[in-house]
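*Asks:* Sequence and predicted model, in that order:
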Amino acid sequence: MKKLEHIFVALNGWALILMLTAMTVIVGANISLRYLTGHSLPWADEAARYLMIWMTFSGAGLVLRTGGHVAITNLQDALPQMGQKILRGLLVLGLLIFFGFMVWVGMQYAQRMQYQVTPALRLPFLYIYAAMPVGFGLMILHLLLIAHPFITAGAYKHLEDEEAGEASLPGGANG
């Protein structure tokens, strides 16, 4: 199970790296063309915007698993140990319900937009708005993977833990 989790996290991370790389290349090429030739790519800004949307929704789950989202812990810190566990369990349950609702809303919205196309790329908006249900679906998976340690100990997966897990796999990251 840990190996599947590691593969899932690595694939999520690589998808973000590829989207960021594509966005950087597109924007860089557009700037270079604008200054060298006086002409720019008419679709570059739109492509960069849509890649940014996909990166935001796709990366939110990775941030969630390391505790990178904003949190106010005053109430949790004021409670006894058992109260903290109950509160964290309720938080996880509430987040799962909210994320599931957002997947449903995102799917409905994406389906409604499937016949409209983007101005420059002429892509159906379905592909752009699909970032919402996909991103919240990824957040559900990430939350389920960290729920037990978060509820019981209030601990998140830290990047050092991920790297230590990678080093302990047979053959390193490729194993």
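*Replies:* Received, thanks. The shown structure was predicted, so the numbers you read here are calculated from the model rather than taken from an experiment. Numbering: from 1, shown residues only.
*Asks:* When you work out contacts or count neighbours from here on, use the C-alpha atoms and nothing else.
*Replies:* Fine.
*Asks:* and residue 114, what is it in contact with?
*Replies:* For residue 114, the contacting residues are 124-127, by C-alpha atoms under 8 Å, 6 or more residues apart in numbering.
*Asks:* Check which residues of the helix or strand hosting residue 29 are buried.
*Replies:* Per DSSP states H and E, residue 29 falls inside helix 2-37. Buried residues in helix 2-37, defined by neighbour count with 16 or more other C-alpha atoms under 10 Å: 6, 9-10, 12, 15-16, 19-20, 23, 26-27, 30-31.
*Asks:* Closest to residue 88 out of the residues you listed?
*Replies:* Nearest to residue 88 among those is residue 9, at 22.8 Å by C-alpha to C-alpha.
*Asks:* that older thread, turn the contacts of residue 114 into a markdown table, columns for neighbour count and distance to residue 134.
*Replies:* Below are the contacts of residue 114 laid out as a markdown table (neighbours: other C-alpha atoms under 10 Å; distance: C-alpha to C-alpha, whole Å):
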| residue | neighbour count | distance to residue 134 |
| --- | --- | --- |
| 124 | 16 | 16 |
| 125 | 20 | 14 |
| 126 | 19 | 12 |
| 127 | 16 | 11 |
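*Asks:* how about the helices of this structure, start to end?
*Replies:* Counting by DSSP state H, the chain has helices at residues 2-37, 44-65, 74-78, 81-112, 125-129, 131-153, 159-168.
*Asks:* got the contact list for the third one?
*Replies:* Contacts with helix 74-78, where a contact means C-alpha under 8 Å, 6+ apart, come from 83-84, 87.
*Asks:* Give me the buried subset of those.
*Replies:* 84, 87.
*Asks:* any chance of the contacts of helix 74-78 in CSV, with distance to residue 48 too?
*Replies:* Shown next, in CSV, are the contacts of helix 74-78 (distance: C-alpha to C-alpha, whole Å):
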residue, distance to residue 48
83, 45
84, 42
87, 40
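*Asks:* here comes the other one, which I'd like you to weigh against the first:
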Amino acid sequence: MNSLERLSRWVGLFSLWFGGLLLMINIGDIVMGVVLRYLCHAAPIWTEELARFSLVWMVLIGAAAAFLNGDQMSIDFVVNVLPPRGKAFCRFLSAAVQVAVLGVMVWFGAQNVMGGWKMKTMALGVPKAVPLTAVPVGMAMLMAVVVGKYLHDSGSGREKR
């Protein structure tokens, strides 16, 4: 296993644990908001914003772990009937398109983050760049996992499921 594959595995594991932590924060925040609304007839406005931001971060960070575990949707009925060289080409083409799209998302996401440092969120008062950073970070993590998985699968000669 080369260093890029190891990095991919580490990113996937980090994605899994950090996504789980964000899920616990999200659930705790929502439960607290519901309980406070029930008991006090009002909840702090920041609970809704924190729930939204933690959900966005959880989905974008968790995408790397989902990809690494094979939990993404794929339509491969055409690829399955191809000869081995055709399958290898389709795997390469798929990985190349994914990396290109993710690269564009990282680039434009980073540009969006740069413009968000001066604006503050309504309830929490944090810079808008904090929730916006989920896009370039999550997509960069997903890109690392895509490249690592492709290298691992093509290096070991395994067929993609």
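*Replies:* Happy to help now that I have it. Predicted model only: the values in this text are computed from it and were never measured.
*Asks:* For the buried residues of helix 2-37 of the first structure, work out which two are farthest apart.
*Replies:* For those, the farthest-apart pair by C-alpha to C-alpha is 6 and 31; their separation is 37.2 Å.
*Asks:* these two touch, right, residue 68 of the second structure and residue 149?
*Replies:* Yes: with contact defined as C-alpha atoms under 8 Å, residue 68 of the second structure reaches residue 149; the gap is 7.1 Å.
*Asks:* Excluding covalently adjacent residues, which one is nearest to the residue opposite residue 66 of the second structure in the first structure once aligned?
*Replies:* For residue 66 of the second structure, the aligned position in the first structure is residue 63, judged by TM-score structural alignment. Closest residue to residue 63 of the first structure apart from its sequence neighbours, by C-alpha to C-alpha, 6 or more residues apart in numbering: residue 69 at 6.5 Å.
*Asks:* Burial check on the one you found, number of neighbours?
*Replies:* Neighbourhood size, residue 69 of the first structure [other C-alpha atoms under 10 Å]: 10.
*Asks:* can you check the one 3 residues further on too?
*Replies:* Residues contacting residue 72 of the first structure under the criterion other C-alpha under 10 Å number 7.
*Asks:* The one 10 residues further on too?
*Replies:* By other C-alpha under 10 Å, the residues close to residue 82 of the first structure number 10.
*Asks:* now the equivalent of it over in the second structure: how far from residue 92 of the second structure?
*Replies:* In the second structure, residue 82 of the first structure lines up with residue 85, judged by TM-score structural alignment. Separation of residue 85 of the second structure from residue 92 of the second structure (C-alpha to C-alpha, to the nearest Å): 11 Å.
*Asks:* again, but for residue 33 of the second structure
*Replies:* 47 Å.
*Asks:* again, but for residue 81 of the second structure
*Replies:* For residue 81 of the second structure relative to residue 92 of the second structure (C-alpha to C-alpha), the value is 17 Å.
*Asks:* Neighbour count for those two, which is higher?
*Replies:* A side-by-side neighbour count of residue 81 of the second structure and residue 92, using other C-alpha under 10 Å, places residue 92 first with 16 against 10.
*Asks:* For the more buried one, which non-adjacent residue is spatially closest?
*Replies:* In space, residue 92 of the second structure is closest to residue 150, 7.6 Å off (C-alpha to C-alpha, 6+ apart).
*Asks:* Quick one: map that neighbour onto the first structure.
*Replies:* Per TM-score structural alignment, residue 150 of the second structure is aligned with residue 147.
*Asks:* rewinding a little: same list (the helices of the first structure) but as a markdown table, adding distance to residue 119 of the first structure.
*Replies:* Below are the helices of the first structure laid out as a markdown table (distance: least, C-alpha to C-alpha, whole Å):
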| stretch | distance to residue 119 of the first structure |
| --- | --- |
| helix 2-37 | 17 |
| helix 44-65 | 8 |
| helix 74-78 | 47 |
| helix 81-112 | 17 |
| helix 125-129 | 10 |
| helix 131-153 | 18 |
| helix 159-168 | 40 |
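*Asks:* how about the ones you listed, which one is nearest residue 118 of the first structure?
*Replies:* helix 125-129 (6.2 Å).
*Asks:* now the closest one: which residue numbers in the second structure?
*Replies:* Helix 125-129 of the first structure maps onto residues 128-132 of the second structure, going by TM-score structural alignment.
*Asks:* Might you report the residue contacts of the counterpart of residue 116 of the first structure in the second structure?
*Replies:* In the second structure, the residue matched to residue 116 of the first structure (TM-score structural alignment) is residue 119. Each residue near residue 119 of the second structure by C-alpha under 8 Å, 6+ apart is listed here: 127-129.
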